[in-house]
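Participant: Using only what follows, build the 3D model:
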Amino acid sequence: MRKVVAMVGATALIVSGTILAIPSASAAPVCGTKAGIETCGGVLSNGAAYAIKIPSNFKGTVFYWNHGFRPSYPYPGYTPPKGVEELTLGNSTTKSDSTNEMLNLGYGVATYDRSTGGLHGWNTAEGVAMLKELVDTTKAKYPNATKSVIWGSSGGAPVVNMFAEKYPELTNAVGLATPVATNIGRQLQSGCDLFFIMSVFFDPTI
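Facilitator: As a prediction, this is how the structure comes out:
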């Protein structure tokens, strides 16, 4: 009976001229090795870029980095990123991060450009789906990647939290650096909570 229903449904779609779009899977990563580090890159099914680095002394743990909030449009002093800009926690002023140190210790690192349709912003839910695809892609390429550390900073922290709650079987540990709430409304609520606490304990006129 189910097969009949499926056939009728498919026929109805063809007759009505409706096209059913099926999301495409991400293409296999393109990899190269230099100085004992295998670097892989590609795009996720929505077109967002990703990068993976695995050292020759890999011990089975991959750190999946989630960058913070980024505006979608340029303004003086800021240009929206196009592709992967950072692999690990770093300093935007000195343009340095902890990638080399982590690779030297035998850890793998992976990240993605958290963009949806070329735009960034508060795309937490989409970020969770992209992160899941990145983890799946990494594990498919490296079956010996048995442990996953999901970490991120600022606006990437909500993605980390939601991913860990939704996919606990893929999360061995999490790391949050200066985390913020999911969106502007919740950030404002957090600020109001802070002022309320200050009014109770420090100054009731606040």
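Participant: all contacts plus neighbour counts: C-alpha atoms, from now on.
Facilitator: Will do.
Participant: mind listing the helices for the protein?
Facilitator: 2-16, 99-104, 124-141, 157-166, 184-201 (DSSP state H).
Participant: list the helices and strands the first one packs on?
Facilitator: Think helix 2-16. Contact analysis of helix 2-16 by 3 or more CA pairs under 8 Å, 6 or more residues apart in numbering; DSSP states H and E lists no helix or strand as a packing neighbour.
Participant: buried residues in that helix?
Facilitator: By 16 or more other CA atoms under 10 Å, helix 2-16 has no buried positions at all.
Participant: mind checking how far that helix is from the chain centre?
Facilitator: On the basis of CA atoms, centre = their mean, to the nearest Å, helix 2-16 sits 37 Å off its chain's mean C-alpha point.
Participant: Then the fourth one?
Facilitator: From the chain centre to the centre of helix 157-166 is a distance of 10 Å (CA atoms, centre = their mean).
Participant: Can you add distance to residue 84 and give the helices of the chain back as CSV?
Facilitator: Output for the helices of the chain, formatted as CSV (distance: least, CA to CA, whole Å):
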stretch, distance to residue 84
helix 2-16, 39
helix 99-104, 14
helix 124-141, 13
helix 157-166, 17
helix 184-201, 25
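Participant: Can you give me the neighbour number for residue 157?
Facilitator: 28 (other CA atoms under 10 Å).
Participant: With adjacent residues omitted, what lies nearest to it?
Facilitator: Excluding the flanking residues, the one nearest residue 157 by CA to CA, 6 or more residues apart in numbering is residue 179, at 5.1 Å.
Participant: Next, the second sequence, to be compared with the first:
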Amino acid sequence: MTRAAGRPVTALAALLLLLAAAPAPASAAQHAPRHLEGTLPSGATYVIDAPARWNGTVLLFSHGYRPEGTPNPAVNAPDEPTKKLLLKEGYALVGSSYAKNGWAVEQAVPDQLAALDTFTGKVGAARRTLAWGQSLGGLVTTTIAERHPRRIDGSLSLCGLVHGGVANWNSTLDATFALRTLLAPGSGIRLTGFKDTADATASGNRLGAAMEAAQRTAPGRARIALAAALHAIPGWNDPATPRPAPDDHASRQANQYTALRGLVARPGFVWRAEAERRAGGTMSWNTGVDYTAMLARSAAYRQVKSLYKSAGLTLGADLRVLAGEPRVGADPGAVRYMADHAAPSGLLRKPQLDVHTTGDALVPAEVESAYRRAVNRAGRAPLLRQAYTDNAGHCTFSPAEQLGALHTVEHRVATGSWGDTSPAALNSRARDADPATPARYTPYRPGPYPRPFS
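Facilitator: Predicted coordinates for the structure are as follows:
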């Protein structure tokens, strides 16, 4: 018998006092929800959320492009409604800010892996790790899947730039080259090799003004439609606008014009200037490109022909002008940089699901054809599945659609078989996960990517 505060205490009571004073074991601490934030060695920040009842799966989320000079917080989910649903289902979430804004695939991949290491150290080892991301984050995710397969069990790319940096900047050049050649001949508007951001902005503004004037005339509208076709911009690309009929060429062209104006205002010039500084030169070219053949493969070919006919123009004459215009060359070192850091090879080693909206103007669904071709050439076709939602816009997925896609990847990882990945099956999974938001998976096969993929 012992004494405490002058009173006898039994051995059992003493043991209870000791247990009450001792810290809770790690296993018990894991039952409390955790929200952790911090800074990685690179200077990137990270954010971790682990629910009270963690199901053992951690989701590594890679965010999309953020322009220079804009806020760059760490995020671990694409939006708050989706995040809440995932935590409710028991998933743990982790993601980083990346150390730099812009075309930061070089920094994003190691920062994401470092964030994953931080999760393991602070929360615990996951039973299963799935990588997922949107837009540029879809490219980051695909790069992790191809180059660091031991770190993950499966991956999901949403509206991803899975065609890679080289193809992306080539495709952007195709559109701006056609616009300058046909709408502002002899203007000398710079398309690549910008001196600085101000130079890029001025060049984009000049081309934008030429587009604005052209849109007021039938010949100008036809030529803008031709440039849109070379970039595979769909005729319905804004979910806030009505969907035009397939043969409503005028309405479709108006939508393409709006999307091209956005491309010229930022990605085609200002964002390109940032990417060129990162790569050390011009990473895109159009030497040897046959724009007549590219247009013939386009889903918008009939629309362009119709608009040219209505405007009283000869399509062949404009294509010959494009063919004769002096071309843009690339800096080999810059191409090498982009290929080394941001060009998927198709060499998947773990299962990946790609999901795209059918009406994406910024990263058209045709990029999925490019990646499917690369995966097939690499002999990894069984590891890839691709699906499409019937909606306009870039990354305009509902929480239901995102959870349905994640559940599909997890099913493949858990069972070793994709099972049914039809639109009906994906919609069923989406509705089960969140009946309150749309499930719009649809049968769809995009056309070929405009520029041959390499």
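Participant: what's the TM-score here?
Facilitator: Superposed pair, TM-score by TM-score structural alignment, normalised by the length of the first structure: 0.67. Supporting alignment: 157 aligned residues with a CA RMSD of 2.5 Å.
Participant: how about the residue nearest to residue 157 of the first structure, what's its partner in the second structure?
Facilitator: Residue 179 of the first structure maps onto residue 160 of the second structure when the alignment is built from TM-score structural alignment.
Participant: what residue of the second structure takes the place of residue 87 of the first structure?
Facilitator: Under TM-score structural alignment, residue 87 of the first structure pairs with residue 76 in the second structure.
Participant: Can you tell me how far its match is from residue 92 of the second structure?
Facilitator: 9 Å (CA to CA, to the nearest Å).
Participant: okay, these two: which has more neighbours?
Facilitator: Ranked by neighbour count (other CA under 10 Å), residue 76 of the second structure and residue 92 place residue 92 first, with 29 against 24.
Participant: And that one, what's its match in the first structure?
Facilitator: Checking TM-score structural alignment: residue 92 of the second structure goes with residue 108.
Participant: How much space separates that match from residue 86 of the first structure?
Facilitator: 14 Å.
Participant: go on, residue 157 of the first structure?
Facilitator: In terms of CA to CA, residue 157 of the first structure sits 15 Å off from residue 86 of the first structure.
Participant: before we move on, what about residue 72 of the first structure?
Facilitator: In terms of CA to CA, residue 72 of the first structure sits 17 Å off from residue 86 of the first structure.
Participant: quick one: buried residues of stretch 301-312 of the second structure?
Facilitator: 301, 303, 304, 305, 306, 307, 308, 311.
Participant: So the fourth one sits against residue 315, correct?
Facilitator: This means residue 305 of the second structure. Yes - using CA atoms under 8 Å, residue 305 of the second structure makes contact with residue 315 at a distance of 6.9 Å.
Participant: Run through the residues that contact the residue nearest the centre of the second structure.
Facilitator: Centroid-nearest residue in the second structure, with CA atoms, centre = their mean: residue 135, separated by 1.4 Å. Residue 135 of the second structure makes contact with 63, 64, 65, 157, 158, 159, 160, 161, 363, 395, according to CA atoms under 8 Å, 6 or more residues apart in numbering.
Participant: quick one: the third one and residue 100 touch, right?
Facilitator: No - contact criterion CA under 8 Å: residue 65 of the second structure and residue 100 do not qualify, at 10.4 Å.
Participant: neighbouring contacts of stretch 168-187 of the first structure?
Facilitator: 122, 124, 147-158, 160, 164, 190.
Participant: Write the PyMOL selection for whichever of the residues you listed are buried.
Facilitator: Command for PyMOL that selects the buried part of these, burial taken from 16+ other CA under 10 Å:
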select buried, resi 122+124+147+148+149+150+151+152+153+154+155+156+157+158+160+164
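Participant: Spatially nearest residue to residue 47 of the second structure, not counting backbone neighbours?
Facilitator: Nearest non-adjacent residue to residue 47 of the second structure (CA to CA, 6+ apart): residue 37, at 4.5 Å.
Participant: mind checking how far the counterpart of the one you found in the first structure is from residue 11 of the first structure?
Facilitator: The alignment partner of residue 37 of the second structure in the first structure, by TM-score structural alignment, is residue 41. Applying CA to CA, the value for residue 41 of the first structure to residue 11 of the first structure is 40 Å.
Participant: ok so, going back, now flag whichever of the contacts of residue 135 of the second structure is closest to residue 403 of the second structure.
Facilitator: Nearest to residue 403 of the second structure among the contacts of residue 135 of the second structure is residue 158, at 11.5 Å by CA to CA.
Participant: tally of neighbours for the closest one?
Facilitator: 29.
Participant: Please apply the same query to residue 82 of the second structure.
Facilitator: Neighbours of residue 82 of the second structure using other CA under 10 Å come to 18.
Participant: can you check residue 213 of the second structure too?
Facilitator: So residue 213 of the second structure, with other CA under 10 Å, has 12 neighbours.
Participant: Now do the SS call for it.
Facilitator: helix (DSSP: H, G, I helix; E, B strand; the rest coil).
Participant: Do you have the strands of the stretch 301-450 of the second structure handy? List them.
Facilitator: Taking DSSP state E, counting those that start in this stretch as the test, the strands found in the stretch 301-450 of the second structure are 352-359, 384-392.
Participant: sorry, back to before: for residue 72 and residue 86 of the first structure, indicate the residue with more neighbours.
Facilitator: residue 86 (22 against 16).
Participant: you'd agree residue 54 of the first structure is up against residue 107?
Facilitator: Yes - between residue 54 of the first structure and residue 107 there is a contact under CA under 8 Å: 7.1 Å.
Participant: Give me the more crowded residue out of the two.
Facilitator: residue 54 (25 against 22).
Participant: Look up how far residue 158 of the second structure lies from the aligned residue in the second structure for that one.
Facilitator: Matched to the second structure by TM-score structural alignment, residue 54 of the first structure sits across from residue 50. Residue 50 of the second structure is 23 Å from residue 158 of the second structure, where distance means CA to CA.
Participant: same deal with residue 2 of the second structure?
Facilitator: Where residue 158 of the second structure is concerned, residue 2 of the second structure sits at a distance of 66 Å (CA to CA).
Participant: what do you get for residue 225 of the second structure?
Facilitator: From residue 225 of the second structure over to residue 158 of the second structure (counting by CA to CA), the distance is 27 Å.
Participant: I'd like the distance between the residue lying closest to residue 109 of the first structure once chain neighbours are set aside and residue 174 of the first structure.
Facilitator: Excluding its sequence neighbours, the residue lying closest to residue 109 of the first structure (CA to CA, 6+ apart) is residue 63, at 4.8 Å. Separation of residue 63 of the first structure from residue 174 of the first structure (CA to CA): 9 Å.
Participant: I'm done for today, thanks for sticking with me.
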